[in-house]
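Colleague: give me the fold of what follows.
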Amino acid sequence: MVAKKTSKEWLKEAISDGHIIYHDYNEFKNPEKIGEGGFGSVYKYEWKSCVMNVALKRLKVDYDDSQGFVKELILLRRISHHANIIHFHGVTEDREGYYNMVLECANDGNLRDYLKENFKKLQWIEKLSIAKEIAHGLVYLHGQKIVHRDFHSKNILIDQGRPKIADFGLSKQLDESFMTSTSNFAGLIEFVEPQCFKNPKYKRDIKSDIYSFGVILWEISSGRKPFPGSFRPSLIYTILLGKREDRIIGTPPKYIEIYERCWDNDPNKRPDTILVYEDLKQLVESSTMNRLDLQSNMFDEGPSTRKNKSQQYSINGFTFTSSQLLIPKEFMDINQSEEEPNEQPNKTTSPPIKNKARSSTLDSRQNKTSNQNKKTRSSSLDANFSKQNNNELEINGSTSNLNLSIPEEAKNVAATLNSIFTLNLKMSKLNNEGIKIISEALIDNKTLTILDIGFNKIGAEGTKSLASVLSKNRVLTTLKLCSNNLGPEGGKTLAEALRKNIKLSSLNITNNKLGPEGGKAIANALLKNTTLTSLNIGSNNLGPEGAKAFAEAINKNKTLTSLSIEKNHFGPEGGRELSRTLPNNTTLTKLNVKENDFDRATRSLLNERHSKFVKINY
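Modeller: Just a heads-up that it's a prediction; the model follows:
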């Protein structure tokens, strides 16, 4: 009789076969405890070779379905490239012999804590954007036939304002005390599908996640947990009777319709995931397209300190000031019958609003109003948002779990390029062959505008393939190539492509061992390039010769506004060269020259000679 394999044996086999990436535990340093789990503490580590923080979470590998456990990890690796899903980098074995998941570390905690800390300053456009991005991740999960089963605000992490779904599909396999709740088998009652209370054996499905998402949407609108202080058994009875949390004054009627349809007791009446996403996307689109002034007393946002001030808010790369925020007409429809007692948190009465807009429902998908509004938008707004709305799938994150040195994996990525506008392939083991496959797909691509292939192994040879893209592609605007060992020859190849490129506006080529020769080639390309506005070429050991070349570029280039040339060993000689031409430049506003071995006299000279337009960082 053949002995049954243990979980560790299945896991080692999956690692050996390349299905799961293994990372040496010595790669991680400076542990900091950030959570508790039933199988040990969870720690944040610095990943030395990747210069980033990650979370190490101990795995439970002793349950019965050992092979199923490994299949779940393989699945997690496959789907963790989405921008709104927490990224799984692989596994490592700690010094006690336990396997740990290596996960993306979200800097802003979970959604509940994020709302608690930031709710008073969040504008509705920001709340809508958070809701839409969560729905975007959920659409992707459900499209992959994955049911979360424990979906709530503590299972959504926030990293630099962007929500990321965590712990999906693994509730029976992983210890979930970190990045999830400490709830019993049913999960957090407030978010649990009501059918589970009627039938303990009820199998949760996609519509169960939709119910939970409805409660999450309400929490985003209120800034607090649902049913605080309720007695759990009585709360179950209340939910089964159809009782839900009250509407929050100031919430867009369309948004209320969405979450109330989601949390219907009858699963058959809940909308499909894609419909929820499309409605939220429409709300975000309306809020950025319809130019209506923000009224400080229109929404319940807590005490305001913004009197006569113009604050900035950034959503998906677009920056607005408080006086420019674009609010859809649907937000004006505030029903006075929905007023709540003043002692209720986050529920204040709003003044009557005249000319109420007719709210639309989830079923009225053929409503022509939105189409008429679209026709009135300015062409500049259309240009800014068309790609965002039509190409929203992102292969994103620090995707070290990808292995694009395998041609088939590179081909799989290449096949998606016509449907996305942002592609992030950092740490994906992309080599010469892989970039050749990706480049062939990019030459005639009409959608991709942002490409990040940092921390890979492209080298000088791979740069040739990428150069063909830059010479012919007409849509790519941002390219991040840091830490790819391009070398001097790669720098020269890239420089030649920059002379021909007519679209690229931002380039990051830090830490590529360009040396003086590669640096001079890039600087000389700036004499002819007329599109690049931002260049980061730090940590390339350019030396005084490179400084001289960039001094000449600064003297003649008329488009660059931001230049980072830090950590290049310019020395006093290089600093003097820069000071010679800086007064002639009228377009540069940011210049980073940190850690270039300047002496005090050189710094004084640079301070005296630079133009009044530029800000220098030492």
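
Colleague: for the rest of this, base every contact and every neighbour count on C-alpha atoms.
Modeller: Fine.

Colleague: could you pull out the helices for the stretch 51-200 of the chain?
Modeller: For the stretch 51-200 of the chain, the helices defined by DSSP state H, counting those that start in this stretch cover 66-79, 111-118, 124-143, 195-198.

Colleague: give the other helices and strands that the third one contacts.
Modeller: The criterion is 3 or more C-alpha pairs under 8 Å, 6 or more residues apart in numbering; DSSP states H and E, and the helices and strands that helix 124-143 contacts are strand 162-165, helix 206-222, helix 273-289.

Colleague: which among those is found nearest to E517?
Modeller: strand 162-165 (40.0 Å; C-alpha to C-alpha).

Colleague: want to put them side by side, so please do this one too:
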Amino acid sequence: MPYYCLGDLTHYLSNNFYNISWETKLFKLFFTMSGLLKIHQAKIIHRDLHSGNIFFDKNFAYIGDLGISRSATESNNDNEKYGIIPYMAPEIFQGQKYTEASDIYSFGMIMWEFMTGRRPFGDEIHDIELIIKICDGLRPPIVTNAPEGYIELMKECWHSDPAKRPTAEDIYWKINKMRNNESYINQTKIIESSDIGPVTINNPDAIYKSRPLSRMIQSAMSLRNSRSQTIDPFYYYQKNADKRKFEDDSVEDSNDNEQSIKRRKFLENENSDYFTKEIELDINMSSNQSHDKGKQIYVYKYMSAL
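Modeller: Predicted coordinates:
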């Protein structure tokens, strides 16, 4: 494998975060998206895009590890799901096939990583509960220290509806406009805060290595479906909404009273006989199972103006 002096995106940001200007970040993002655009123009879906397989040297940007990529024209939907939970689109967890929009969702998480210097959901346990939360709308927290239009584009990329996500070409031109604005008109100052910058303590339950996930996903969807039938929907919604802000600002203070009234009426109609049934799931997984598929590495290389 070739040597990339700046390493992968994760290490590049960890080692240099506060010294990397937004102008440089946007250049790196632009050339990364250039690579993804070329992949999509070739009718290929990457299917495992994350910060660990985006590489930089002083002059080039690379997208690697296309070992599980597939043609976008294939009708076959593999039963095996493989990847890193925070970068996987919710529709994949729910049994839909991989599309270019699935890669765009992953790119939205990469945009968040550029913005914060942290990997998404680093404070969560990467298990069936996180899969359920993502399907229910959970996204990483938004920080405001970003160029104009950046956050809006990022949220479009991770929209829960794949049809509402922008295409690679749309993103390419929007980022190009942002970097021109950053270079010549309005530079964004990086303000140090507790919300950004590399974390000093790693969460051992946050797994950022691609792995087989089909059994875990199946268990997560079974549990999610069971909860939708047996658990008070108002309680479950409020519990998850309190943990983190959901996409599109869907939880607003003005709706709190209305939700409480609806919940009280719901419980009254059940005459206090309402109860929930705890469900046990036998998850027979082997986390040590080797799943190296004989990775074949391809790279897309672009000149950088940095």
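
Colleague: picking up where we left off before, can you put the helices and strands packed on helix 124-143 of structure 1 in JSON lines and add mean neighbour count?
Modeller: Putting these into JSON lines (neighbours: other C-alpha atoms under 10 Å) gives the following:
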{"stretch": "strand 162-165", "mean neighbour count": "26"}
{"stretch": "helix 206-222", "mean neighbour count": "24"}
{"stretch": "helix 273-289", "mean neighbour count": "20"}
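
Colleague: what's S171 of structure 1 aligned with over in structure 2?
Modeller: Here S171 of structure 1 is matched to I68 in structure 2, going by TM-score structural alignment.

Colleague: meant to ask about F119 of structure 1
Modeller: Using TM-score structural alignment, F119 of structure 1 pairs with F17 in structure 2.

Colleague: what segments of the stretch 251-400 of structure 1 are strands?
Modeller: 312-315, 318-321, 394-395 (DSSP state E, counting those that start in this stretch).

Colleague: what comes up buried for stretch 31-49 of structure 1?
Modeller: Within stretch 31-49 of structure 1, the residues scored as buried using 16 or more other C-alpha atoms under 10 Å are 36-37, 41-47.

Colleague: what span of structure 2 lines up against that stretch?
Modeller: Using TM-score structural alignment, stretch 31-49 of structure 1 pairs with nothing in structure 2.

Colleague: then stretch 480-491 of structure 1?
Modeller: Counting by TM-score structural alignment, stretch 480-491 of structure 1 sits on no residues of structure 2.

Colleague: nearest spatial neighbour of L76 of structure 1, chain-adjacent residues omitted?
Modeller: F88 (6.8 Å; C-alpha to C-alpha, 6 or more residues apart in numbering).

Colleague: kindly report the same for E156 of structure 2.
Modeller: Using C-alpha to C-alpha, 6+ apart, the closest residue to E156 of structure 2 is R165 (5.4 Å).

Colleague: trace the one you found over to structure 1, please.
Modeller: Aligned partner of R165 of structure 2 by TM-score structural alignment: R270.

Colleague: contacting residues for that match?
Modeller: With contact taken as C-alpha atoms under 8 Å, 6 or more residues apart in numbering, R270 of structure 1 is in contact with 207, 210-211, 261-264.

Colleague: repeat that for F30 of structure 2.
Modeller: Neighbours of F30 of structure 2 in contact, by C-alpha under 8 Å, 6+ apart: 172, 175-176.

Colleague: dump the residue contacts of F227 of structure 1.
Modeller: Counting by C-alpha under 8 Å, 6+ apart, F227 of structure 1 has contacts 190, 245.

Colleague: that one maps to what in structure 2?
Modeller: With TM-score structural alignment as the criterion, F227 of structure 1 pairs with F121.

Colleague: same question for L283 of structure 1.
Modeller: Counting by TM-score structural alignment, the partner of L283 of structure 1 is M178.

Colleague: against I171 of structure 2, how distant is its match?
Modeller: 10 Å (C-alpha to C-alpha, to the nearest Å).

Colleague: also F234 of structure 2?
Modeller: 37 Å.
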